[in-house]
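# 3D model of this:
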Amino acid sequence: MTRDFIPLRIAVLTVSDTRTLAEDRSGDTLAERIAGADHHLAARMITTDDRGRIGAQLRAWIADPDIDAIISTGGTGLTGRDVTVEAHRDVYEKEIDAFSTIFTIVSMKKIGTSAVQSRATAGVAGGTYLFALPGSPGACKDAWDEILVHQFDYRHKPCNFVEIMPRLGEHLRRK
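The predicted model follows:
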């Protein structure tokens, strides 16, 4: 049986104290790849490296029934201003632990041991997938091309994120 492609509605959040949309190469990279894979860019914005603001935007998009997944870029490093990972974990119901591992393996092939400095993470909340990627276009390309393009494709076997989407909120429907 052949499965039909199911386009997802994906929001992109760039976390930066200095970038504007005109200078957002990482956000551009993700937006281009989303469209190139026949998914829909549901929303796009930039917010500062502020845990509360990042969390508030994630929560707003999680509550939006027209958004299936959120990809943030930036703020995943080790400096004091890097709080994207903490903001993501504030909203996760479940963390997708293997995403960080697979992203590190992919990164090691490209940047060697410098991959240890990334804290890329992923999780699920309110039936929405969330991914926090580093702020470089290269890291966004690697995450999309090596992981997300496959997991966001319903035809990908043996399994993918799309096929379990209807079950992500099961606990919210229980009494």
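# only C-alpha atoms for contact and neighbour calcs from this point on.
Noted.
# hey, where'd the helices end up in the protein?
25-36, 51-63, 84-91, 97-111, 137-143, 149-151, 161-164, 170-173 (DSSP state H).
# and D97, how far is that from R174?
Separation of D97 from R174 (CA to CA, to the nearest Å): 25 Å.
# neighbour count for the two, which is higher?
Remark: of D97 and R174, D97 carries more neighbours, 11 against 6, as counted by other CA atoms under 10 Å.
# tell me, how many residues neighbour the spatially closest residue to A43 that is not a sequence neighbour?
Closest residue to A43 in three dimensions, ignoring its sequence neighbours and counting by CA to CA, 6 or more residues apart in numbering: A11, at 4.5 Å. Burial of A11 is recorded as 25 neighbouring residues (other CA under 10 Å).
# could you export the helices of the chain as CSV, including distance to S118?
Formatted as CSV, the helices of the chain follow (distance: least, CA to CA, whole Å):
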stretch, distance to S118
helix 25-36, 15
helix 51-63, 18
helix 84-91, 10
helix 97-111, 8
helix 137-143, 10
helix 149-151, 20
helix 161-164, 23
helix 170-173, 31
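# nearest to D4, out of these?
helix 161-164 (11.5 Å; CA to CA).
# please give me the structure for this one as well, since I'd like to look at both together:
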Amino acid sequence: MSRIDDTRDFIPVRIAILTVSDTRSAADDRSGNTLADLIETAGHSIAARTILPDERAQIADQLRAWCANDAIDVVISTGGTGLTGRDVTVEAHRDVYEKEIDAFGTVFTHVSMAKIGTSAVQSRATGGVANGTYLFALPGSPGACKDAWDEILVKQLDYRHRPCNFVEIMPRLDEHLRRK
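Okay, here's the model as predicted:
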């Protein structure tokens, strides 16, 4: 069963937060604020934070820029994962992914089912890797961000988490780029 191995040191990671919304501003970005609070409480740092409209190319460009930044280990976006015509965050993430973390969406759906029942089918939360950086797209509600953090990300982004975690394999995410 999963557990924290107290013989290992905690390794903080640097996380960028992207809020995707046509209507939110820094003053009312509740989901972004929820993520920022959870990230800092866990001992990680906010490496960057911005708000962009629901525009696929802009979202993908921002993700690529952050993946190219050595000061960012993880990108978490919130918003734009639904089913409406303006919800293009998942498509933008997939434009950038080298590898998709298929089970992330599945586990998120499982967590959501326990909280909101069959309404969980309306979320398209996703995760992936690009240029040695983890990327996660979460729904735009503070509750969904909290659920994803508390039930998945806080554990997987903790080097002490056993039997395995995302942090311990971070140095190998871009090994294919270093091969000759």
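# give me every residue that touches the counterpart of S26 of the first structure in the second structure.
When the second structure is aligned by TM-score structural alignment, S26 of the first structure is paired with S31. Going by CA atoms under 8 Å, 6 or more residues apart in numbering, S31 of the second structure touches T19, T78, G140, S141, P142, C145.
# give the contact list for the fourth one.
For S141 of the second structure, the contacting residues are R30, S31, T78, G79, taking CA under 8 Å, 6+ apart as the criterion.
# compute the number of surrounding residues for the residue lying closest to the first one once chain neighbours are set aside.
In space, and not counting its chain neighbours, R30 of the second structure is closest to P142: 6.2 Å by CA to CA, 6+ apart. P142 of the second structure sits with 19 neighbouring residues when counted by other CA under 10 Å.
# residue in the first structure paired with P142 of the second structure?
Checking TM-score structural alignment: P142 of the second structure goes with P137.
# G112 of the first structure maps to what in the second structure?
For G112 of the first structure, the residue aligned by TM-score structural alignment is G117.
# mind checking how far its match is from G82 of the second structure?
16 Å.
# those two - which one has more neighbours?
Between G117 of the second structure and G82, counted using other CA under 10 Å, the more crowded position is G82 (19 against 12).
# residues in contact with the residue nearest to the more buried one when sequence neighbours are not counted?
Distance criterion CA to CA, 6+ apart; nearest residue to G82 of the second structure, sequence neighbours excluded, is S123 at 5.3 Å. Taking CA under 8 Å, 6+ apart as the criterion, S123 of the second structure is in contact with T81, G82, L83, T109, P139.
# quick one, which of these are buried?
When the contacts of S123 of the second structure are checked for burial by 16 or more other CA atoms under 10 Å, the buried set is T81, G82, T109, P139.
# excluding sequence neighbours, find me the nearest residue to the third one.
To tie it back to what came earlier, the one meant is T109 of the second structure. Nearest one to T109 of the second structure, counting by CA to CA, 6+ apart, is A120 at 5.8 Å.
# pretty sure that neighbour contacts T106?
No. Assessed by CA atoms under 8 Å, A120 of the second structure is found out of contact with T106, at 10.5 Å.
# who has more neighbours out of those two?
A120 (18 against 14).
# which residues in the second structure does stretch 83-98 of the first structure align to?
Against the second structure, stretch 83-98 of the first structure falls on residues 88-103 (TM-score structural alignment).
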